[in-house]
Each structure stands twice: as C-alpha cells, then as structure tokens.
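Just a sequence and a predicted model for now, questions to come.
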Amino acid sequence: MDNQSVTLDPDLTLDDSTYGYGSEDWESQTDSIRSSIYRGLMENGRRYQTLRVEEYFIPSDDQQFESYEAGHQVALAMHSDKANPLFLSPIRSCSMHILDIGTGNGTWAINVADMFPSAVVRGVDLFPPPAAWVPPNCILEVDDVLQEWTWRKKFDLIHMRHMSGSFSRQEWDLVYKRCYDNLRSGGWIEQVEMSFVVQSDDGSLSPGSTLSHLGPNIIWCGAHADRPCDIADTISSSIRKAGFVNVHEKIYKWPIGPWPKDKQLKEAGAVNFQHWVAGMEGWFMWLLTRFGEPQPWSKEEVYVYVAQLRKELQSPYHHVWHRVRRVWAQKPATVMTEL
C-alpha cells in the first residue's frame, strides 16, 4: 500500500526499445489507469469503484460523498461536548501513526491530522477522495485493505466508520486480523457502525410503515449478498475474536430529523436527516436490484421506495432514531518494542 522505493538503472530509459514501448506509451497507460479509477463504473445512474474485482455496493460519487460528510458532522455533533470528538481511544503518543480504513471523502482523516499536527494520518479507500486540499501530515490513498498491507510502520490507532456491507463475514475476519497485526503493542482499534433499523420510543412509527420494515429488509438482502448489514450488532464480538482486549463500547440513539427538544440532539437530528436523504439511494440500490424480494427490484422501484422512506422521514409526527455503536479496543501490550 505504500509505494515502494525503486532505484532505476541510469543506463535504461523509458524509451529503451528493450521494453517494447516508449515514454509516451508509458504515460498513456498510466493516464488510462488513473482515468479509469476516477471515472469508475456507472450503473443505475450511480458511479462505483473499479479497483476491486468484486462488486462493492456503495457508490463513489458526489451524492454519496455528501452523505459521508453529513454522517461525519452527526458524529461530531453527538460528541460536541468533548475536547476531542473524533475518537475515544486513549492514545497518548505525541507522534501517532493513524490509519482510517474506508475514509470516504477523507474528512475524518483530515480533521484528525489538523487536530494532531505531529501525527501521520493515512486515509485509504477504493476510490479517490474528493478532497482538494489536505494537511501535510495527512495522506489519502487509493487501495484495497483486503490485499497485502505494505506500510512499514505499525499504527497507534486504526479507525473505521460506516462500513456495513463492505465485506463478507470471512473478509471481515481478515480485516480485523490485518488490523491486529499492523497495530503497535498496546495500540487501539476503533469502529463506529450504524443500524438500518429505524425505531421510535413513543409509538409514533406505525408497524405498517415503510420505515419500520426497512431494517429487516436490508439486513435480509445483506445476508443473502454475503455483505452483512448488521455489523453494528457484531463488531464487539468480532473485535474480541481477533484477539483485542480492554474492549469498550458506547451505544447511541441518533435521531433522524430535528424533532428532539434537547438542543444538541435537535442539531444532530437535523444533520442526520440530510445524511439519510443523501445516502439512502446509494445504500440500498445495489442490494435491492440484486437481492430484493420476491425478485430483484428495478431501479425505478428503488426510486419509489426511497421516495416513500424520505416522505416518512420528513413527517413531523415520526420521532424516529437508529442505533449507532462505537467500539474501541486494545492490542495486548508486550514487553517487546516494535519499530
């Protein structure tokens, strides 16, 4: 994942006929690959990554990046009373090495780099983040964490957020193992995941509503796609299974809409509504057009479904929320010093 340093023989040039192509061919091939990654795969009017051979069900386009940004702002709003609203892991190192897996639009990684200028923060995803500027201590990379990790330095903190549906169960085991192996002794993993199950505490959500059936519908589709969408319920056990100790968790109720009376929750709910409105089509399109019941849905059916969900979310009578679970845990400390 780090670009390896390569020493070139000064007697060889890119125009050397031994290679069968000249510098113009080399530049053309490089530009073609770069263009392909940025262009992505268009399907049902949305753009998807092309780096991984296997299909990835979340789009990588402006609308989804808008959802990522709103989701980030909700997380900040829910911790607006804390000096560090970005993570809860008790990292004490002055020169931290931090990895953000599934960085999306890169905002979390950029914010952490701004807050900790002596840290080196890497954000990695399958599609180039849209950030026009990043701090000098922040590196945004395009790569696949299911492939071999080649970063030389081990990390003090590895962060993940909103990764439901990203991997199969087996792939999740591999990701957690890679995280464990690439953390320093005593380093931390932190993950934040949301549930698609929409609930209310006051009975304002009808059992026959589209919103009330959303969670079971998406969890069913994710299970049949082998892209589990219920990992908010399983991350604690998965992290323990990978060997992490000192496991902590915090469960939140994220309101959807500005209905709460509490000022902090009202602000978070207003932004979370935008998070859902911008994100729903991208969250559900791939799953429903492949694994919808009783048969795969058409994109038009998904549009109608999302419109109904949006209508119900907009209702001032629906005081709805969804669970979010944050888990942070530690790699066991050893007496050996890791480089």
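Sure, I can see it.

contacts, neighbours, all on C-alpha from now
Fine.

hey, where'd the helices end up in this structure?
In chain order, the chain shows helices spanning 23-39, 62-78, 107-115, 169-181, 210-224, 235-241, 263-291, 299-314, with DSSP state H as the criterion.

can you list these in TSV and add mean neighbour count and distance to Pro129?
Compiled in TSV, the helices of the chain are given as follows (neighbours: other C-alpha atoms under 10 Å; distance: least, C-alpha to C-alpha, whole Å):
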stretch	mean neighbour count	distance to Pro129
helix 23-39	13	10
helix 62-78	20	8
helix 107-115	21	9
helix 169-181	17	21
helix 210-224	19	25
helix 235-241	17	26
helix 263-291	21	16
helix 299-314	16	26
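
Put this next to the first one:
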Amino acid sequence: MPNDEEEQERLDLMHHLFLLSYDGELYHAPLPKTIGRALDIGCGTGIWVMDFADMHPEAKVIGTDLSAIQSGYVPQNVHFEVDDAEEDWQYSQPFDYIHIRGMGGAIANWQRLLQQAFDNLVPGGWVELVEFDAWASTDDNSLPESSAYYQFQTLLGKASELFGKPVNVAKYFRKFVETAGFTNIGEDNRKVPLSPWPTTRKERNLGNYMQMAMSESLEPYALALFTKMLNWDNIMIQALLAGARNDLKNMDYHIYTTW
C-alpha cells in the first residue's frame, strides 16, 4: 500500500501528464482575463490550484479534498479546505469557474455533484471536467482478452460499480451537464498511449510517463476494491497486478486511453 508521500508523487505525476497531453495548458474553458472566484474539486496536492492562482493573481482560488495533503506554503489568493464535495455545498458566494479533474471512482452521484456546481456558478460561469477512461483501448485489437491487463480493467470496472463509485464515467459527462442545465457545451477528446509504442517522439514521451504512472496506480486503484468487493486475497491481487505491469511493457500491445 503506498504511503502518503508516494501518493502525493503519483498525483503530481498525473498533473504533469495532463499538462503534456494538453500542450501545457491548465484549462480549456474560455475564461475572461479577470476572474473573481474559482473552485477546484478534489484538488489532491493542490498543484493545479497553485498554478492557476499564479496565472490569475486577481482571483480567489479554493481547493477542496477529503485529505489535507496540500502544501502549507501557498499564494495569498489560495485557500484549501477539507471537504466532501458530495455533501451539501455551503458556499456563500458563487464561482466564475469550477474545475473537476481525475475524480472517476471517487464520486457516487455525478448528477448531483454537477447540479450543485451549476447552482454555485455565476451567470455565464464555466465548469470544466477532465477525466480519463480507466480502460485500455486499441485500434488494432492487439490487447488479448486473456491478457492480465484486460482482466484487471474488467474486474476494476466491475468492482467499482459494486462499490457504487464507477471509474469509467467520462462517457456520461455530456448527459450529466446537459441534465444539470448547462449550455454551450464543448468536448476535447484525446488519445493518450499507455506505453511508449507510438512512432512519434511526443507520443512516445507521453507513453513513457503514462507507463510509469499506470504501473504505480494499479495497486492504489485495485487493492481496496478487489479485497472488499471481489473478496480477493492479497496474493491473488499482486499476481494479477504483476501481470498487468508486464503487459504495460509489451510494445506489441498498442494500448491507449482517452482523456
């Protein structure tokens, strides 16, 4: 089981991967130059919050998470709170922008979360959702269903559904935001290799980082879910994860996810 420091390093690596995938951009919403209030749900280590606050020194930026793992040294316009976003929101003022990234598997009721986001935005405000499919796809059917990685992702999806917080939710986001009342909805879907199998330098570099991140993320994703929901013991889990890590090193498997 990873310790707090390892988990912080993993979260910061994922932040780096999002930046690589989106050409260094922290966000894609067409925000005005001047922003009053911004909220980051599930802020993790707070690295996105602090980068955003540096870009928008005029804004008050709030980051919330279930764990207080953020730095104690923050810009003056940043405030971190320990909070459960699935509880009733208690903000006294609305936000110009709400950012929600990498929360698949952490939210039970996405529709309610996005309804609360809608209700806590100023008129004309923006919500931005960034998520990756917890599923390795291929365009050439090169990942066998008998492979350890295919079995891992299938079982992970099943276990997260049983737990009530599914990991593969990105495909439903458009329906969620439409139901909440949002308009002017845009999408930017990008394929991201899970290992350095592509031929272009940029994609190979991204694949190298993704391979590292996924290898480190398999156990945090699987351990509790497989134990509690599937009644697996640790020996069974570690054997499957070892096989999945080997599959991430197999360049014959042209696997990618979609962000």
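Here it is on my side, so go on. Source: prediction; values computed, not measured.

And the TM-score between these chains?
Comparing the chains after superposition, counting by TM-score structural alignment, normalised by the length of structure 2, produces a TM-score of 0.93; 259 aligned residues with a C-alpha RMSD of 1.8 Å.

hmm, back to that, so which of the helices of structure 1 is nearest Trp149 of structure 1?
With distances scored as C-alpha to C-alpha, the stretch of the helices of structure 1 nearest to Trp149 of structure 1 is helix 169-181 (7.7 Å).

what residue of structure 1 matches up with Asp65 of structure 2?
Structural correspondence for Asp65 of structure 2 with respect to structure 1 (TM-score structural alignment): Asp125.

repeat for Ala148 of structure 2
Under the alignment (TM-score structural alignment), Ala148 of structure 2 maps onto Thr210 of structure 1.

So the closest residue to that match other than its chain neighbours versus Ser168 of structure 1, what's the distance?
The spatial neighbour of Thr210 of structure 1 that comes closest, neighbours along the chain excluded (C-alpha to C-alpha, 6 or more residues apart in numbering), is Leu309 at 6.3 Å. Computed with C-alpha to C-alpha, to the nearest Å, the distance linking Leu309 of structure 1 and Ser168 of structure 1 is 27 Å.

Likewise for Ile101 of structure 1?
The span separating Ile101 of structure 1 from Ser168 of structure 1 equals 16 Å under the rule C-alpha to C-alpha.

Have a look at the two and say which one is more surrounded.
Neighbour tally, Ile101 of structure 1 and Ser168, criterion other C-alpha atoms under 10 Å: the higher count belongs to Ile101, 24 against 17.

To which residue of structure 2 is the more buried one aligned?
Applying TM-score structural alignment, one finds that Ile101 of structure 1 aligns to Ile41 in structure 2.

do the same with Ala268 of structure 1
When the structures are aligned by TM-score structural alignment, the residue of structure 2 matched to Ala268 of structure 1 is Leu206.

Now for structure 2: which strand has the highest residue count?
Longest strand in structure 2 by number of residues (criterion: DSSP state E): strand 121-130.

Check which residues of that strand are buried.
For strand 121-130 of structure 2, burial by neighbour count (16 or more other C-alpha atoms under 10 Å) applies to 121, 125-130.

And those residues, which is closest to Asp139 of structure 2?
Set against Asp139 of structure 2, the nearest of the buried residues of strand 121-130 of structure 2 by C-alpha to C-alpha is Val130 (22.8 Å).

which residues touch the closest one?
Residues in contact with Val130 of structure 2 (C-alpha atoms under 8 Å, 6 or more residues apart in numbering) are 100-102, 259.

at 6 Å what do you get?
For Val130 of structure 2, the contact set (C-alpha atoms under 6 Å, 6 or more residues apart in numbering) comprises Arg101.

quick revisit: what's near enough to touch the match of Ala268 of structure 1?
With contact set as C-alpha under 6 Å, 6+ apart, Leu206 of structure 2 has no partners.

Try it again at 10 Å.
Counting by C-alpha atoms under 10 Å, 6 or more residues apart in numbering, Leu206 of structure 2 touches 16-18, 20-21, 192-196, 198.

Relative to Lys158 of structure 2, how far out is it?
In terms of C-alpha to C-alpha, Leu206 of structure 2 sits 28 Å off from Lys158 of structure 2.

Find the residue closest to Met229 of structure 2 in space, skipping its chain neighbours.
The shortest distance from Met229 of structure 2 to any residue other than its chain neighbours is 5.6 Å, reached at Ala159 (C-alpha to C-alpha, 6+ apart).

Just give me the match in structure 1 for that neighbour.
Under the pairing rule here (TM-score structural alignment), the equivalent of Ala159 of structure 2 within structure 1 is Cys221.

Show me what Asn168 of structure 2 lines up with in structure 1.
Alignment note (TM-score structural alignment): Asn168 of structure 2 maps to Asp230 of structure 1.

Would you agree its match is in contact with Gly165?
Yes: using C-alpha atoms under 10 Å, Asp230 of structure 1 and Gly165 qualify as a contacting pair, with a distance of 8.3 Å.

Mind listing the shared neighbours of those two?
Residues within reach of Asp230 of structure 1 and of Gly165 at once, by C-alpha under 10 Å, 6+ apart, are 218-219, 222-223.

and which of these is nearest Val277 of structure 1?
Relative to Val277 of structure 1, and with distances defined as C-alpha to C-alpha, the nearest of those is Ile218, at 16.3 Å.

contacting residues around that closest one?
If you count contacts by C-alpha under 10 Å, 6+ apart, Ile218 of structure 1 has them with 165, 196-197, 224, 228-230, 283-284, 287-288, 291-292.

before we move on, what about Ser209 of structure 1?
Contact analysis of Ser209 of structure 1 by C-alpha under 10 Å, 6+ apart lists 308-309, 312.

Would you indicate which residues of stretch 26-41 of structure 2 are buried?
Of the residues in stretch 26-41 of structure 2, those with enough neighbours to count as buried (16+ other C-alpha under 10 Å) are 27, 35, 37-41.
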